[in-house]
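> Here is the input, now give the coordinates:
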Amino acid sequence: QTDHHPLEASANQAGIVDEELISAADRVLAQAFGQQTTIKPAKLKTALAEALAQRSSDWTPHLLRGMWSSLIELQEGRRISPAHEARWLNLLGYTLRPGYGLAADDWRVAQTWRSVHGKLCFAAASSRNEALVLWRRIAGGFTAGQQLTVYQQVAGPLRGVLDPQRRSKGGISLSPQELVELLRLVGSLELLPKGEKSQLGQWLLELLPVKKWSACQGAMLWTLGRLGNRTPAYGPLNCVVESERVERWLSVLIGLRSTAPELKLALMLCGRRVDDRYRDVSESIRQSVVARLESMPNPSAHAIALVRNGGRLASEEATQLLGEALPLGLTLRD
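Model (predicted):
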């Protein structure tokens, strides 16, 4: 599973992590989730940063995976309270992101699935939301079957908002924040069948102008960009939505008057040149995308170049694509 994924590891990825760092992290995690807890969940990330003398963004992939192992060993500690479970889920996903890239990550993802899927300890909204964040963060390590299972479990409430027929009947219980997390999760599931992606994209285009959900417009645009992306982050090319359909999406996005920064990302991902006649949108649409990007405040010269000529994503664009930065030393291989 992990060998074919498009990630590169730089020489400074930290091949060998100081065992003292892993031991220090283990001690802190045990104080939060062990038998005698002295660190509250809200203070845990700060305590880890202080013990390691590193910001979380500087934790190397091997250190992160070591922390993941500790969290799995301490998983009984998530039962202490809803706050403990929410923090445990959050850190579990953070330390295993993006679900691939290191040896044995497929095994780690399988262990995570067995520990979490259908096994939340609390019915609290915080547990549900952090489980969605966890699945989004490691979605790239899922099999197609696992991605479909996750999607089917969230499809009901999601369609209650997205499907115009269901939306008109009312009874929608999702909050804007819950919808944002659902959308970001679904946008990360690159192995979904193209038919599902196409339907989701169409519904999102219809939901964009609905004022009730205006607070979610950024997440809608981000998800549209991921659904229509011409070059998947990790999925196979046969999961890419047909260019003719994405051209129709772009026609709507080009005319959208929005200040959301995610609009630039969606336009670039859907209009990006890849020199593949099966995935490239038409030249006329591509030129319209370029013109729209150029007309936006603070236009990105690199994003415009990607649409016009193709090329590799910059690190900032890769971070926007994935929703957060990759672990130190890992980069997308286009």
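> From here on, just use CA atoms for contacts and neighbour counts.
Will do.
> ok, residue 8 - contacts?
101, 330-333 (CA atoms under 8 Å, 6 or more residues apart in numbering).
> actually residue 39, not the one I typed
With contact set as CA under 8 Å, 6+ apart, residue 39 has these partners: 28, 31-32, 47.
> Look at it and tell me its secondary structure.
With DSSP: H, G, I helix; E, B strand; the rest coil as the basis, the three-state label of residue 39 is coil.
> Quick check: residue 119 is in a strand.
No - membership of residue 119 in a strand is not supported by three-state DSSP, which gives coil.
> Pull up the gap between it and residue 113, please.
Remark: distance between residue 119 and residue 113 (CA to CA, to the nearest Å) = 10 Å.
> More neighbours: these two, which one.
Using other CA atoms under 10 Å as the criterion, residue 119 and residue 113 rank with residue 113 on top: 15 against 9.
> Kindly indicate the member of the contacts of residue 8 with the most neighbours.
residue 101 (26 neighbours).
> rewinding a little: which of the contacts of residue 39 fall in helices?
Judged by DSSP state H, helices contain the following of the contacts of residue 39: 28, 31-32, 47.
> would a markdown table of the residues you listed with neighbour count and distance to residue 301 be doable?
Converted to a markdown table, these look like this (neighbours: other CA atoms under 10 Å; distance: CA to CA, whole Å):
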| residue | neighbour count | distance to residue 301 |
| --- | --- | --- |
| 28 | 22 | 44 |
| 31 | 19 | 48 |
| 32 | 25 | 46 |
| 47 | 19 | 40 |
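> Nearest to residue 207 among the contacts of residue 8?
Taking CA to CA as the measure, residue 207 sits nearest to residue 332 out of the contacts of residue 8, at 31.0 Å.
> please give me the structure for this one as well, since I'd like to look at both together:
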Amino acid sequence: KAGHDPQAAKALRNELEAVIGPRGQWSSTECRGLADALLKVAPHRGRTPEHELQWLRILSWCLRPGFGHTRDRERIEQVWALFDEGLKHPGNKGTWNEWWILWRRVAAGLDAERQAALYAAVAPWLGGGPRPKGPHHHGPAEMLRLLAALERLPADAKQNAGAWLQTHFKKVNSWWPLGRLGARQPFHGTAADVVPPDVADAWLELLLPLDWAQADGAAFAAACIARVTGDPARDLPPERRRRVADRLTADKSPSPWIEMVTRAVDLSEGDTRRVFGDSLPAGLRLR
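Next up, the predicted model:
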């Protein structure tokens, strides 16, 4: 229907919501059905910059979090084929943002090799080293959020990402990525790849002096970094965890966050969404 009219492409999400309902209420079955339809027309996604932007935006929403539904592995194979193709309109900054958001939202469905490829794609644009030939890669804030979702990266790569976040913090203006990078309990990764406790402790030192009422994501980031797992190789010292628990209590943070740093517990559904950075479609099997 959108043809080559960018305005029609821009209206697509509103039209979908008029039929299905608000996107936050789309079920996993509805999301994956839309994703399948979008993947079928992937060769035509670049008709205009607006077509590509909207195609990426809706696809990323419909594929989140990259696993948990029948045939998701097949869908991830299809979407990963686009990585080497790259953007059809690399001069469009908004499209770059949606590109990185797509990979963040499906990161949990990507293996370590593919997550490493994404790290390699953004590292030259954040770390100050030589940049590859070709189009300028826009969207440093979304690059940093993407890195935070790449839990299968080795710990040293996460340390680099944490340093880049501090360098470019004003672009992100949220501590959520640091909490994800320093988390003691990964969402989809393995315990072997978490950053060492001394690195996590140093990141905690950045958070403790802040006004958590004003610093976006700082309180939850501190809770994730100080979270109890029961594994002494990952957990911070008890006195440090007590300090975080006391601070969370004084700031009247949600009780599940305080509980996270005092004993080993599973995350609530709401806090799982907070870790992920988006709501999750109903009907997914995350465990």
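> returning to that earlier point: reformat the contacts of residue 39 of structure 1 as JSON lines; add distance to residue 124 of structure 1.
Putting the contacts of residue 39 of structure 1 into JSON lines (distance: CA to CA, whole Å) gives the following:
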{"residue": "28", "distance to residue 124 of structure 1": "25"}
{"residue": "31", "distance to residue 124 of structure 1": "23"}
{"residue": "32", "distance to residue 124 of structure 1": "19"}
{"residue": "47", "distance to residue 124 of structure 1": "25"}
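> Could you count how many residues lie near residue 83 of structure 2?
Other residues near residue 83 of structure 2 number 14, with proximity taken as other CA under 10 Å.
> Pull the residues that contact the helix or strand harbouring it.
Take DSSP states H and E as the rule and residue 83 of structure 2 turns out to sit in helix 72-85. Around helix 72-85 of structure 2, the neighbours that count as contacts under CA under 8 Å, 6+ apart are 36, 39, 66-67, 106, 109-110.
> elements contacting the helix or strand following it?
The element immediately downstream of helix 72-85 of structure 2 (helix or strand, assigned by DSSP H and E) is helix 93-106. The helices and strands touching helix 93-106 of structure 2, judged by 3 or more CA pairs under 8 Å, 6 or more residues apart in numbering; DSSP states H and E, are helix 49-63, helix 140-149.
> in structure 1, what residues pair with helix 93-106 of structure 2?
Residues 125-138 of structure 1 are matched to helix 93-106 of structure 2 when aligned by TM-score structural alignment.
> swap in stretch 216-229 of structure 2?
Residues 261-274 of structure 1 are where stretch 216-229 of structure 2 aligns, taking TM-score structural alignment as the criterion.
> How far does the matching stretch sit from its chain's centre?
Taking CA atoms, centre = their mean, to the nearest Å, one finds the center of stretch 261-274 of structure 1 at 16 Å from the center of the full chain.
> for stretch 135-152 of structure 1, same thing?
Computed by CA atoms, centre = their mean, the chain-centroid distance of stretch 135-152 of structure 1 equals 11 Å.
> Next: stretch 151-160 of structure 2.
In this view, stretch 151-160 of structure 2 has its centroid 14 Å away from the chain centroid, taken as CA atoms, centre = their mean.
> now the helices: where do they sit in the stretch 151-287 of structure 2?
Listed in chain order, the helices found in the stretch 151-287 of structure 2 under DSSP state H, counting those that start in this stretch are 155-167, 169-172, 176-181, 197-207, 218-225, 238-250, 255-260, 269-276.
> now the angle between helix 140-149 and the first one, please.
Read it as helix 155-167 of structure 2. Between the axes of helix 155-167 of structure 2 and helix 140-149, defined by axes from the mean of the first three to the mean of the last three CA atoms, to 10 degrees, the angle is 150 degrees.
> Work out for me the element the residue lying farthest from the centre of structure 1 sits within.
Ranking residues of structure 1 by C-alpha distance from their mean position (CA atoms, centre = their mean) puts residue 36 at the top, at 34.0 Å. Element membership for residue 36 of structure 1 (DSSP H and E) is empty, with no helix or strand holding it.
> OK, contacts around residue 320 of structure 1?
With CA under 8 Å, 6+ apart as the criterion, the residues that contact residue 320 of structure 1 are residue 265.
> so how far is residue 221 of structure 1 from it?
12 Å.
> cool, residue 175 of structure 1 as well?
Taking CA to CA as the measure, residue 175 of structure 1 and residue 221 of structure 1 are separated by 18 Å.
> What of residue 192 of structure 1?
Taking CA to CA as the measure, residue 192 of structure 1 and residue 221 of structure 1 are separated by 18 Å.
> For the two, work out which one has more neighbours and name it.
A direct count of neighbours by other CA under 10 Å for residue 192 of structure 1 and residue 221 places residue 221 higher, at 27 against 22.
> you'd agree that one is up against residue 267?
No - using CA atoms under 8 Å as the test, residue 221 of structure 1 is too far from residue 267 to be in contact (9.0 Å).
> number of nearby residues for the aligned partner of residue 140 of structure 2 in structure 1?
By TM-score structural alignment, residue 140 of structure 2 lines up with residue 179 in structure 1. Other residues near residue 179 of structure 1 number 21, with proximity taken as other CA under 10 Å.
> ok, now which ones touch residue 179 of structure 1?
158, 216.
> swap in the one 5 residues further on?
By CA under 8 Å, 6+ apart, the contact list for residue 184 of structure 1 reads 136, 219, 222-223.
> mind running it again at 10 Å?
132-133, 136-137, 219-224, 226, 322-323 (CA atoms under 10 Å, 6 or more residues apart in numbering).
> got it, and residue 294 of structure 1?
Under the criterion of CA under 10 Å, 6+ apart, the contact list for residue 294 of structure 1 reads 288, 300-301, 303-304.
> follow-up on the earlier one: can you tell me which of the contacts of helix 72-85 of structure 2 lies closest to residue 198 of structure 2?
Of all these, the one sitting nearest residue 198 of structure 2 is residue 110; the distance, using CA to CA, is 28.0 Å.
> Please look at the closest one and residue 66 and confirm they touch.
Yes - taking contacts as CA atoms under 10 Å, residue 110 of structure 2 lies within contact range of residue 66: 7.5 Å.
> Could you name every residue contacting both of those two?
The overlap between the contact sets of residue 110 of structure 2 and residue 66 (CA under 10 Å, 6+ apart) consists of 73, 76, 103-104.
> Filter the residues you listed down to the buried ones.
The neighbour count (16 or more other CA atoms under 10 Å) marks 76, 103-104 as buried among these.
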